[in-house]
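Asker: output the structure for:
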Amino acid sequence: MKIATWNCGGALRKKVEILQTLNADVYIIQECERPGDSYSDSAYAEFCANSLWVGDLHYKGLGIFAKPGISLSRKDWSDHGLKHFLPARINDSFDLLAMWAHKANSPTFGYIGQLWKYLQFHIDKMENIILAGDLNSNVRWDKWDRWWNHSDVVRELDEANIVSLYHLTRKIDQGKEPEPTFFLQRNHDKSYHIDYVFASRRIAERLNKLDIGDKDLWLQHSDHLPLCVEID
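Answerer: Below you'll find the model as predicted:
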């Protein structure tokens, strides 16, 4: 199974063709419009036929899109007002948590803090799971007096036997990533690694391949690059 996560930068209906060149079985897309709204593009309607979505704005949310024939159902995990998390069951085989970390108007727990709080509610349920998406975070931005830094989230996931597939395959530490996934204002000199795929170790052991999209191609469509994993 191939899973791809990508912050499309909006207007996914205009980018379905390029997205499908990834040939993923499941797509996790940030900043996409809500399926079922009156968009005239029939290709987008077809792409959305097997999907889940969450968001505050109809034109900018978080979606999971699966190929026909893949069983996709939403899990009943409350988000407790945190933004944005979309838990699903895939083929009654494993769980998937799609993520798009927001500041969420929180004076304290913005971005990675949103995931930290989400884990406090649900990490005990996370077995045989993949977590993927745009976290807007990197260990480089840890703050010395904060207990929910990026490093703290990674450590808490590790204690639950959940690891970052990028760092596992590249054999590098968090914060040392040579391959960015985000280019601020599409500027090559302002590049950061802020998109991730984590997985339970039993899934990580079946990882075949991990790729990041080519920047010359994908920066024509968004300020993020897609991150793709293939798992037996």
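Asker: going by C-alpha atoms from here, please, whenever you check contacts or count neighbours.
Answerer: Will do.
Asker: can you point out the buried residues in stretch 157-172?
Answerer: Within stretch 157-172, the residues that count as buried by 16 or more other C-alpha atoms under 10 Å are 157, 158, 160, 161, 162, 163, 164, 165, 166, 167.
Asker: quick check: the second one is in a helix.
Answerer: Yes. Secondary structure assignment (DSSP: H, G, I helix; E, B strand; the rest coil) places residue 158 inside a helix.
Asker: for residue 211, see how far away residue 2 is.
Answerer: Counting by C-alpha to C-alpha, to the nearest Å, the separation of residue 2 from residue 211 is 11 Å.
Asker: I'd like the structure of this one too, to check against the first:
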Amino acid sequence: MSAESVKPVSRQERKQRTRQALLDAALAQLADRPFAVLSLREVTKQADIVPTAFYRHFTSMDELGLVLLAEAMDVLRRMLDAARESGTNLDDVAHTVVTTLHEFTRRHEAHFRFLSRERHGGTGAVPQAARTELRLFAGELAIDLARFDCLRAWRNEDLRMLADLIVTMLLATALELIETVPHNPESDERVLATAEKRLKLIALGAAHWR
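Answerer: I've put the predicted structure just below:
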């Protein structure tokens, strides 16, 4: 291919690539620490840009963190969308949810690690937003749970309690998958089998709740 035929990269494309490089660098740095201790200099150094250039893309580190949080919540919601297609048979739903969780966790490990850590991360803007977003997500899940025959008569607050329990279990399973060493089909299968049993136990308890 000749040099003349190579399409030049636009300014907007370069800006988007740099923005994504900053997000990727932040996620990489967050593999072993909470967002609160992450510095702008560390992020820009890994992204290979000067620190002052950061502000062309984000007004603050908190804004960068909130964008990462939005990405993580988008992953969760796409996972929920996939699970919705499995109908209302509890065994089928439990299997689909766990299988989908495995697929999304392996594809988005850094986002799940970030979300799991930040929900317990203290009083900063990002941890507070993480808890708020997870409450909203649990509310969406509660609406879905009301589709099941055994849950139709439940009060909204009880559905929310059940949804919170399920979300906590799913995030714990995602973190267990990430932290299990080595990553291999056998270890993954053990984690997933336990997760499916937990979901079925939750469902069984819910079916007999009074």
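Asker: TM-score of the superposition?
Answerer: After superposition, the two chains reach a TM-score of 0.27 (TM-score structural alignment, normalised by the length of the second structure), with 90 aligned residues with a C-alpha RMSD of 5.1 Å.
Asker: about what we covered before: between residue 2 and residue 211 of the first structure, which contacts overlap?
Answerer: When contacts are counted by C-alpha atoms under 8 Å, 6 or more residues apart in numbering, residue 2 of the first structure and residue 211 have 228, 229 as shared neighbours.
Asker: ok, back up a step: which of the buried residues of stretch 157-172 of the first structure lies closest to residue 26 of the first structure?
Answerer: Checking those against residue 26 of the first structure by C-alpha to C-alpha gives residue 165 as the nearest, at 16.6 Å.
Asker: surely that closest one touches residue 201?
Answerer: No. Using C-alpha atoms under 8 Å, residue 165 of the first structure makes no contact with residue 201, being 9.4 Å away.
Asker: residue 2 and residue 211 of the first structure: who's more crowded?
Answerer: Legend: neighbour count by other C-alpha atoms under 10 Å for residue 2 of the first structure and residue 211, higher for residue 2 (18 against 12).
Asker: that one - nearest residue in space that isn't next to it in sequence?
Answerer: Distance criterion C-alpha to C-alpha, 6 or more residues apart in numbering; nearest residue to residue 2 of the first structure, sequence neighbours excluded, is residue 230 at 4.3 Å.
Asker: contacting residues for that neighbour?
Answerer: So residue 230 of the first structure contacts 1, 2, 3, 207, 208, 209, 210 (C-alpha under 8 Å, 6+ apart).
Asker: look up how far residue 207 of the first structure lies from it.
Answerer: Look at residue 230 of the first structure and residue 207 of the first structure: by C-alpha to C-alpha, they are 6 Å apart.
Asker: buried residues in stretch 176-196 of the second structure?
Answerer: 176, 177, 178, 188, 191, 192, 195, 196.
Asker: can you give me the end-to-end span of that stretch?
Answerer: So stretch 176-196 of the second structure: terminal residues 14 Å apart, C-alpha to C-alpha.
Asker: and which of the buried residues of stretch 176-196 of the second structure is nearest residue 137 of the second structure?
Answerer: Nearest to residue 137 of the second structure out of these is residue 195 (C-alpha to C-alpha; 19.6 Å).
Asker: now the helix or strand that closest one falls within: how far from the chain's centre is it?
Answerer: Per DSSP states H and E: residue 195 of the second structure is located in helix 185-207. Computed by C-alpha atoms, centre = their mean, to the nearest Å, the chain-centroid distance of helix 185-207 of the second structure equals 19 Å.
Asker: what sits against residue 172 of the second structure?
Answerer: residue 116.
Asker: which of the helices or strands spans it?
Answerer: Using DSSP H and E, the element containing residue 172 of the second structure is helix 156-179.
Asker: check which residues of that helix are buried.
Answerer: For helix 156-179 of the second structure, by 16+ other C-alpha under 10 Å, it's 159-160, 162-164, 166-167, 169-178.
Asker: in the second structure, which spans are helices?
Answerer: 11-29, 40-47, 61-84, 90-107, 109-118, 125-145, 156-179, 185-207 (DSSP state H).
Asker: most packed of these?
Answerer: helix 109-118 (a mean of 23; mean count of other C-alpha atoms under 10 Å).
Asker: what helices or strands is that one leaning on?
Answerer: When contacts are defined as 3 or more C-alpha pairs under 8 Å, 6 or more residues apart in numbering; DSSP states H and E, helix 109-118 of the second structure packs onto helix 11-29, helix 61-84, helix 125-145, helix 156-179.
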